[in-house]
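**Student:** fold the following and give me the result.
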Amino acid sequence: MFFDDERSNRLRPQILTELVSQYMNDAERARFYGLPESTRVRERVKIISPENLTIGEHCWIGEGAALDASGGLEIGEHTSIGLNTLIFTHSSWLANMTLQNHSGSDLIERKPVKIGKGCFIGGLVVIMAGVTIGDFATVQPNSVVAKDVPPRSLVAGNPARVFQKYDDEYIQSEVERVRGENARRRALAEERGDASSSWGAPAGDFTE
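**Tutor:** As a prediction, the model looks like this:
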């Protein structure tokens, strides 16, 4: 049933690793992959060539994300990668075009991807090989990132382009807005006798 060749024996440990990891919680899964203890890795995440992945503290990888680190992948601290997001660091395009898409083809191209610290990468995003995403950047869901993203910018679309730039003053105003609104919601929840969340905002309708 199982092949006993070099390629099969090389791939099988990775397959078994992914299978075993499905029975772990997000913190256990991160530790199992040798990632920082503060990083959380959700279900069905696939990491290709994990030995080439460098990731910072307090990162979050969403369900079903595929991280191709075969060409080198760096993710900064406090960055979130949305569910079902695809990050590529290699391409077989030329091998396909020349009918040389066989195992071991020398037409596979690899380029590293670098994602800065404090980034928010939405769900269903595609990041192409060779892209650098600057610190504190936001990539909206369903975007295709084929070019570098400047720091402190919001990009969206296919191909993704810059829609907004933000500075420390804007971020601080948003921090104050969200914390104020969350405090209001928690106070209303307590008045109603609802169980209050220990972090963030309680769920429910809090319109006045």
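
**Student:** hey, let's count contacts and neighbours off CA atoms from now on
**Tutor:** Noted.

**Student:** how about the helices in the protein?
**Tutor:** Secondary structure of the chain (DSSP state H): helices located at 6-21, 26-32, 93-97, 168-192.

**Student:** from residue 119, how far off is the residue most central in space within the chain?
**Tutor:** Central residue of the chain (C-alpha atoms, centre = their mean): residue 81, 1.9 Å from the mean position. From residue 81 across to residue 119, the span is 8 Å (C-alpha to C-alpha, to the nearest Å).

**Student:** check residue 14 too.
**Tutor:** For residue 14, the distance to residue 119 equals 28 Å [C-alpha to C-alpha].

**Student:** more crowded one of these two?
**Tutor:** residue 119 (26 against 16; other C-alpha atoms under 10 Å).

**Student:** let's see this one next, to set against the first:
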Amino acid sequence: MSIVQTIKSNERLKKFVHWCLIPKHQARPRLWVQWFVNPFFHKKGKGSTVCHRTRMDVLPFQPFSLGNYSTIEDFATVNNGVGPVHIGNNSRIGIGNVIIGPVNIGNNVILAQNIVLSGLNHVYTDIQTPIYLQPVTTATITIEDDCWIGANAVLTAGVTIGKHSVVAGGAVVTKNIPPYSVAVGNPARVIKQYNAETQQWENVGK
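**Tutor:** Down below sits the predicted model:
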């Protein structure tokens, strides 16, 4: 049995290891994890930048990767506690973004300011138990290559934004957006799509 399997199979040992990595009731890893452990587990590409005031709540037991020449701006938060976070090449994570895995972001993606991507949901169905003590569910958010997500947008767990699509500022995406589309509103709906035959962006019916 591997060390990881041994830890997972022993609840007391699992809790102790978790405490060693993260202070109780916190999401941010301890400094020794940030400085001496994460660099050996996580991938940071050539020319990529994580700005000084970014909050990186990333842990070694889940993957995190940042592609070549990509940037995570100040005041953003990245959390891989319950699911991996992968960011491709030449992508920009804007000021104040919150990214909670599992999340996959492609290449050449622009995320504007104060966007929330959360692949996590809390179970709330047991009314005798506080919600924070109930289990969580996860579903991967995927943003394909060449997308632009406007400021203050929210992407909910499990949605996919198709290649070269635009999500307008303030939109709340609860369903998949097809490639080459423009989506607006709450809940987000597609209002334009690119027609390959006419080579034009065309309005979609109301």
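
**Student:** what does the residue nearest to the centre of structure 1 correspond to in structure 2?
**Tutor:** Aligning on TM-score structural alignment places residue 81 of structure 1 opposite residue 111 in structure 2.

**Student:** now do residue 146 of structure 1
**Tutor:** In structure 2, the residue paired with residue 146 of structure 1 is residue 174, using TM-score structural alignment.

**Student:** ditto for residue 42 of structure 1
**Tutor:** Checking TM-score structural alignment: residue 42 of structure 1 goes with residue 73.

**Student:** quick check, its match in contact with residue 91.
**Tutor:** No. Taking contacts as C-alpha atoms under 8 Å, residue 73 of structure 2 lies outside contact range of residue 91: 10.9 Å.

**Student:** which of those two has more neighbours?
**Tutor:** More crowded of residue 73 of structure 2 and residue 91, by other C-alpha under 10 Å: residue 91, with 26 against 22.

**Student:** would you agree that one is in contact with residue 106?
**Tutor:** Yes. The criterion here is C-alpha under 8 Å, and residue 91 of structure 2 meets it with residue 106 at 7.5 Å.

**Student:** ok, back up a step: contacting residues for the match of residue 81 of structure 1?
**Tutor:** Applying C-alpha atoms under 8 Å, 6 or more residues apart in numbering to residue 111 of structure 2 gives the contacts 92-94, 97, 148-151.

**Student:** again with residue 117 of structure 1
**Tutor:** With contact set as C-alpha under 8 Å, 6+ apart, residue 117 of structure 1 has these partners: 56, 75-79, 134-136.

**Student:** again, only using 7 Å
**Tutor:** Residue 117 of structure 1 makes contacts with 76-79, 135-136, as judged by C-alpha atoms under 7 Å, 6 or more residues apart in numbering.

**Student:** can you check residue 89 of structure 2 too?
**Tutor:** Here residue 89 of structure 2 is in contact with 67-70, 107-108 (criterion: C-alpha under 7 Å, 6+ apart).

**Student:** of these, which stay in contact in structure 1?
**Tutor:** Compared against structure 1 with both residues aligned by TM-score structural alignment, their matches' C-alpha atoms under 7 Å, those retain 67, 69-70, 107-108.
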